[in-house]
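> with the sequence up front, the predicted model follows.
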Amino acid sequence: MEILTAAGTMAVVAAVLFLAWWCTRKLAGGSAYRGQSRYMKVIDRVAVAQDRSIILIQTGQKIYMAGVASSEITLLAEIEEDDLVPITGQTESPFQDVSFKELIQKVGGKKKNG
């Protein structure tokens, strides 16, 4: 009899947790990243730290690279669609002999002082 009571209690707790989760999703309208836009879309995203990522955003015919942190978004570069090359299961980076600073300067198009 005690086993049935324990199982019943577990079922009620599981049902309450499920209903709380379901109501939260319905009230919040799903994930913030699922929102649809008529004029732009995120075409790729890569996490570079716990709360930082780099994203590619397409607006019409233009593609922008932006750095996203928890408190800000920074435009890094405008990229031509022809410059995008899909990466497929590479084990070695084609940029292994290039420093990060050189890559940023190449993407940014000009060297910044400071």
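Nice, thanks for sending it over. Residues are numbered from 1 along each chain as shown.
> drop to CA atoms for contacts and neighbour counts, all remaining ones
Noted.
> and the contacts of the biggest strand by length in the chain?
Across the chain, the strand with the greatest residue count (assigned by DSSP state E) is strand 40-49. Outside strand 40-49, the residues that touch it by CA atoms under 8 Å, 6 or more residues apart in numbering are Ser53, Ile54, Ile55, Leu56, Ile57, Gln58, Thr59, Gly60.
> the same query, at a cut-off of 6 Å, please.
Here strand 40-49 makes contact (CA atoms under 6 Å, 6 or more residues apart in numbering) with Ser53, Ile54, Ile55, Leu56, Ile57, Gln58, Thr59.
> show me what the helix or strand following that strand is packed against.
Once the chain leaves strand 40-49, the next helix or strand it forms, by DSSP states H and E, is strand 52-59. Contacts defined by 3 or more CA pairs under 6 Å, 6 or more residues apart in numbering; DSSP states H and E place strand 52-59 against strand 40-49, strand 62-68.
> then this one, side by side with the first:
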Amino acid sequence: MPEFLFSLVVLILILVLAYYTTKWIGKKGSMQSGSRMIKVLDRVMVGQDKMLMIVQVQDQTMLVGMTSHSVQKLCDIENADELILQAKTSDTDFSSILNSALHEGWAAKLMGKKKKGDDAE
């Protein structure tokens, strides 16, 4: 019985330490990415160690290319406000995308069955 109790206490201690360690690592990661002057508006991976980013620094918006060895400004982006507005209006949440895909899928299946049934008559 004492061995079981000791094992239980050690397990609880490990879980508590794991929780606080991940919480601490999460705070460290968010502190590095938080900035008042520089905002990363969007990013996309184009290769294993290559990334394109749209970055806003005060009132300038630019496209930046990043690799594991370098960072390079590719071009300035004009009308960045319009670009951001288009991106926000075109984004939809996961549930609406899933619902539309399911409805389109079921509609296509039903239409396919009706066409087959029409051919049989």
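Right, received. Where do you want to start? Note that the coordinates shown come from a computational prediction; the quantities given were computed from them, not determined experimentally.
> what's the TM-score once they're superposed?
Here the TM-score for the pair of chains, by TM-score structural alignment, normalised by the length of the first structure, is 0.56; 87 aligned residues with a CA RMSD of 3.0 Å.
> now render the helices and strands packed on strand 52-59 of the first structure as TSV, adding mean neighbour count and distance to Ile3 of the first structure.
Shown next, in TSV, are those (neighbours: other CA atoms under 10 Å; distance: least, CA to CA, whole Å):
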stretch	mean neighbour count	distance to Ile3 of the first structure
strand 40-49	12	47
strand 62-68	18	51
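> how about a markdown table for those, with distance to Glu80 of the first structure added?
Output for those, formatted as a markdown table (distance: least, CA to CA, whole Å):
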| stretch | distance to Glu80 of the first structure |
| --- | --- |
| strand 40-49 | 14 |
| strand 62-68 | 7 |
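> what about those, which gets the closest to Ile87 of the first structure?
strand 40-49 (11.7 Å; CA to CA).
> make a ChimeraX selection of the buried ones in the contacts of strand 40-49 of the first structure.
Of the contacts of strand 40-49 of the first structure, the buried ones can be selected in ChimeraX as follows, counting by 16 or more other CA atoms under 10 Å:
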select :53,54,55,56,57,58
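> nearest the middle, which residue of the first structure would you pick?
With distances taken as CA atoms, centre = their mean, the residue of the first structure nearest its centroid is Arg45 (4.5 Å).
> any idea how far Arg52 of the first structure is from that residue?
Distance, Arg45 of the first structure to Arg52 of the first structure, using CA to CA, to the nearest Å: 10 Å.
> kindly report the same for Glu72 of the first structure.
10 Å.
> which one of the two has more residues nearby?
Taking other CA atoms under 10 Å, Glu72 of the first structure and Arg52 do not tie; Arg52 has more neighbours (16 against 8).
> go through the second structure and flag its longest helix.
helix 2-33 (DSSP state H).
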